[in-house]
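Asker: What follows is a predicted structure for the sequence shown.
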Amino acid sequence: MHKENVYILGIESSCDDTAAAVLHNGKVLSNIIANQSIHEAYGGVVPELASRAHQQNIVPVVDQALKTAGISKNQLSAVAFTKGPGLMGSLLVGSSFAKSLAFGLDIPLIEVNHMQAHILAHFIDKEGYEKPEFPFLAMTISGGHTQIVRVDDAFDMTVIGETIDDAVGEAFDKSGKLLGLGYPAGPEIDKRAKLGDPKAYKFTKPKVKGLNFSFSGLKTAILYFIRDQSKNNPEFIAQNLNAICASIQYTIVGILMDKLKLAVQETGIKSIAIGGGVSANSGIRTALKNTEQKYGWKTYIPAFEFTTDNAAMIGIVGYLKYLKNDFAPQNTMATARLKL
């Protein structure tokens, strides 16, 4: 069913970014994000501070999204928002605003699963980016999530592997903290990894059955390694920082790729789409590109601006649900632990 001239406002507030986007028939007209720098001093997201910052940011961010898109709120067809998973206080700000706006404008309200949005970000109309064909495997890797999902349709997804403890982004951030790098440490490790020898130091990969992941053991191994080396040489980190970063990144990328290869073997699906903030990592992107030649996989990597938490991905799910008349009631509730 095709509907002409559909304008969707997407609102994303699951963690520490307040984001709003306007999509017109699957094309992004605006994608505005207000980052919260307040958390850097704490080395991680403080939920109470995050929800307060969302309250300050949400009206200006939505206003900016509409202005940049060049439309008025009266032209909107529906409002889509992140229902979960995420931080409860943060989710409540976005969901309350979305509900009020949809109610005031008398237009449909659409609830979106944040994890599904990371995967469906691949279906945003953007020049130079191909959309994956069903079925495909999606690997969602971020600060809070590590999942392999079998995608048979936009609304038929099965989680076939996930982390049993920490997410991959957390492994990067905690390792960075041990090395004295700022928060978030992922991009900094990535930058330094390009300058170091990835095989300088060997870390044992965790043994986890099937397609599930575990990163807590690796974090502990890195902690002990740095502690022991620094005992012998107090300058160890400063003298070898690039090599340590390269070795950590090499190990983490290896863990992710091993599981992906196993998932391809088990499902026979050779189309791979990645998403989530950690998919911006150059080591992962390079490893995936190499598998195309080596194993004949087809890999899909979204545009940078659609990998981290953003509202355009919420908007595209909103658009696809709008076409199916899949609307939420006004009494819908944000859910911190929402399953895919």
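Answerer: Thanks, I have it.

Asker: From now on I want contacts and neighbour counts done on CA atoms only, so please keep to that.
Answerer: OK.

Asker: Looking at the protein, which helix is longest?
Answerer: helix 236-267 (DSSP state H).

Asker: ok, residue 141 touching residue 169?
Answerer: Yes: contact between residue 141 and residue 169 holds when scored by C-alpha atoms under 8 Å: they sit 7.1 Å apart.

Asker: Need the residues touching each of those two.
Answerer: Counting by C-alpha atoms under 8 Å, 6 or more residues apart in numbering, the shared contacts of residue 141 and residue 169 are 277, 278.

Asker: put this beside the first:
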Amino acid sequence: MRVLGIETSCDETGVAVYDTTAGGSAGLRAHAVYSQIALHAEYGGVVPELASRDHVRKLLSLVRQTLAEAGLTTADLDGVAYTAGPGLVGALLVGAGTARALAWALDVPAIGVHHMEGHLLAPLIEDDPPEPPFVALLVSGGHTQLVAVDAIGRYRMLGETLDDAAGEAFDKTAKLMGLPYPGGPQLAALAEQGTPGAYRFARPMTDRPGLDFSFSGLKTQVLLAWQQSDQSPQTRADIARGFEDAVVDTLAIKCERALDAAGSDTPACNTLVVAGGVGANKRLRARLQAMCVQRGGRACFPRPALCTDNGAMIAFAGALRLQAGQHDDAQVKVVARWDMAALPPVAAGMVEQE
């Protein structure tokens, strides 16, 4: 089954083709992402109406480009998958409308994919994918979640953020220190030049039981430290390093607790899947990998290009569900909020890997 995936939940237009057929052509055939960073940089954040309009301008040309790179035409497609939520409703409608129209014209099934399930499954596109049960850390945009994955489509929420997510905290902290948009990657790069231990901030909510997160207080701590400092380039780098260390430590502590909690129900659950934009952070990857190895397990990440929003994760997640016989009716329907625990399980086995 050759599935076209379309992602338009926010400010990236992503398109990909995933092929579940056996043989040398199986796996991720092609994928492309167009980022709207330059468009939104002037405003210091995403402007929903501008995001929607830019998806309209770019989506069809990106579909043609991706099909050409895959060596396919629309007639070769067996299904279409698209992000149906959560996300910006206007942006979601662009992808959903295009996907539904294409599926109707080709008389192939289509399915709306949960954006966060797409992120969760992205590491499974890579070689030697993990098999459930495992614990997933999702750190994407406004989401920071710990999820117990009993099977594909069977998810139990273990913990989530109570206010700012990790990615939001990175972006907002960078902005208050005067770094350009998008601030998160800029702050992480600056932290490489910082002195470890020059600034030490709290590890929020690690001094009490539980798996929920809160990063708004950490952001305030950094603001006060920045305002009271000399604001020199080296001080800015030192504060960035202190902030990044606090986030990485907090995520690692909670992940280890989540593995312990999941292991109480499923013995020897020492596999951690990490996905989402913050999952590309080098220091976080190294810390979580070391923690899992020490436990006799492993941490699994998607390649950095598949950490941010992309069509590959939507094509893959859609392929799993379409291959299991699931599909949606012809209604164009998207949702801004969507509980991932409400998704139906995927009964079919895994598709062939890349």
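Answerer: Sure thing, it's come through. Bear in mind that the values here come from a model prediction, so they are computed numbers and not experimental data.

Asker: What are the buried residues along the longest helix of the first structure?
Answerer: Residues of helix 236-267 of the first structure classed as buried by neighbour count (16 or more other C-alpha atoms under 10 Å): 236-237, 241-257, 259-260, 263-264.

Asker: Give the equivalent position in the second structure for residue 189 of the first structure.
Answerer: In the second structure, residue 189 of the first structure lines up with residue 187, judged by TM-score structural alignment.

Asker: any idea which element its match lies in?
Answerer: Applying DSSP states H and E as the criterion places residue 187 of the second structure in helix 183-191.

Asker: what about that helix, how far off from the first structure?
Answerer: Its aligned residues in the first structure lie a mean 1.8 Å from helix 183-191 of the second structure after superposition (mean C-alpha distance after the TM-score superposition for the first structure).

Asker: Quick check: what element follows that helix along the chain?
Answerer: Trace forward from helix 183-191 of the second structure with DSSP H and E and the next one is helix 216-227.

Asker: sec struct for residue 156 of the second structure, please.
Answerer: strand (DSSP: H, G, I helix; E, B strand; the rest coil).

Asker: since we're on the aligned residue in the first structure for residue 203 of the second structure, how many residues are nearby?
Answerer: Counting by TM-score structural alignment, residue 203 of the second structure lines up with residue 205 in the first structure. When neighbours are counted by other C-alpha atoms under 10 Å, residue 205 of the first structure registers 15.

Asker: Please look at the match of residue 189 of the first structure and residue 242 and confirm they touch.
Answerer: No: the pair residue 187 of the second structure / residue 242 is not scored as a contact, 10.9 Å apart, by C-alpha under 8 Å.

Asker: Would you check the span in the second structure matched by stretch 143-158 of the first structure?
Answerer: Stretch 143-158 of the first structure maps onto residues 141-156 of the second structure, going by TM-score structural alignment.

Asker: quick one: the very next helix or strand once past the longest helix of the first structure to the second structure mean distance?
Answerer: Heading C-terminal from helix 236-267 of the first structure, the first helix or strand you meet, by DSSP H and E, is strand 271-275. Comparison of strand 271-275 of the first structure with the second structure after fitting gives an average deviation of 0.4 Å (mean C-alpha distance after the TM-score superposition for the first structure).

Asker: now the angle between helix 236-267 and strand 271-275 of the first structure, please.
Answerer: Strand 271-275 of the first structure and helix 236-267 are oriented at 140 degrees to each other (axes from the mean of the first three to the mean of the last three C-alpha atoms, to 10 degrees).

Asker: Contacts for strand 271-275 of the first structure, please.
Answerer: With contact meaning C-alpha under 8 Å, 6+ apart, strand 271-275 of the first structure is reached by 118-119, 121-122, 132-133, 135-141, 297-302, 307.

Asker: Residue nearest the middle of the first structure, spatially speaking?
Answerer: For the first structure, the residue nearest the mean C-alpha position is residue 276 (2.3 Å; C-alpha atoms, centre = their mean).

Asker: what about that residue, distance to residue 76 of the first structure?
Answerer: 27 Å (C-alpha to C-alpha, to the nearest Å).

Asker: ok, and the closest non-adjacent residue to the aligned partner of residue 176 of the second structure in the first structure?
Answerer: Aligned by TM-score structural alignment, residue 176 of the second structure pairs with residue 178 of the first structure. Nearest in space to residue 178 of the first structure, with sequence neighbours left out and distances taken as C-alpha to C-alpha, 6 or more residues apart in numbering, is residue 223 at 6.9 Å.

Asker: can you check residue 5 of the second structure too?
Answerer: residue 315 (3.8 Å).

Asker: So the match of residue 176 of the second structure sits against residue 224, correct?
Answerer: No: Residue 178 of the first structure is beyond contact range of residue 224, at 10.2 Å (criterion: C-alpha under 8 Å).

Asker: And the stretch of helix or strand the residue nearest to residue 5 of the second structure belongs to, what does it pack against?
Answerer: For residue 315 of the second structure, the host element (DSSP H and E) is helix 311-323. Counting contacts by 3 or more C-alpha pairs under 8 Å, 6 or more residues apart in numbering; DSSP states H and E, helix 311-323 of the second structure is packed against strand 2-7, strand 12-19, strand 27-35, strand 79-85, strand 110-114, helix 115-121.

Asker: angle of it against strand 79-85?
Answerer: 110 degrees.

Asker: Could you work out the end-to-end span of stretch 116-135 of the second structure for me?
Answerer: 14 Å.

Asker: Need the contact partners of stretch 28-46 of the second structure.
Answerer: Identification of contacts with stretch 28-46 of the second structure by C-alpha under 8 Å, 6+ apart yields 10-19, 47, 51, 54, 58, 62, 66-67, 69-70, 125, 180-182, 310-312, 354.

Asker: hang on, the earlier thing: tally of neighbours for the match of residue 189 of the first structure?
Answerer: 25.

Asker: Please, which helix or strand holds the residue lying closest to it once chain neighbours are set aside?
Answerer: Spatial nearest neighbour of residue 187 of the second structure, chain neighbours left out: residue 174 (5.7 Å); criterion: C-alpha to C-alpha, 6+ apart. Using DSSP H and E, residue 174 of the second structure falls within helix 166-176.

Asker: and the angle from that helix to helix 183-191?
Answerer: Comparing the axes of helix 166-176 of the second structure and helix 183-191 via the same axes, to 10 degrees yields an angle of 70 degrees.

Asker: Residue 19 of the second structure: what's it in contact with?
Answerer: Taking C-alpha under 8 Å, 6+ apart, one finds 1, 2, 3, 25, 26, 27, 28, 29 in contact with residue 19 of the second structure.
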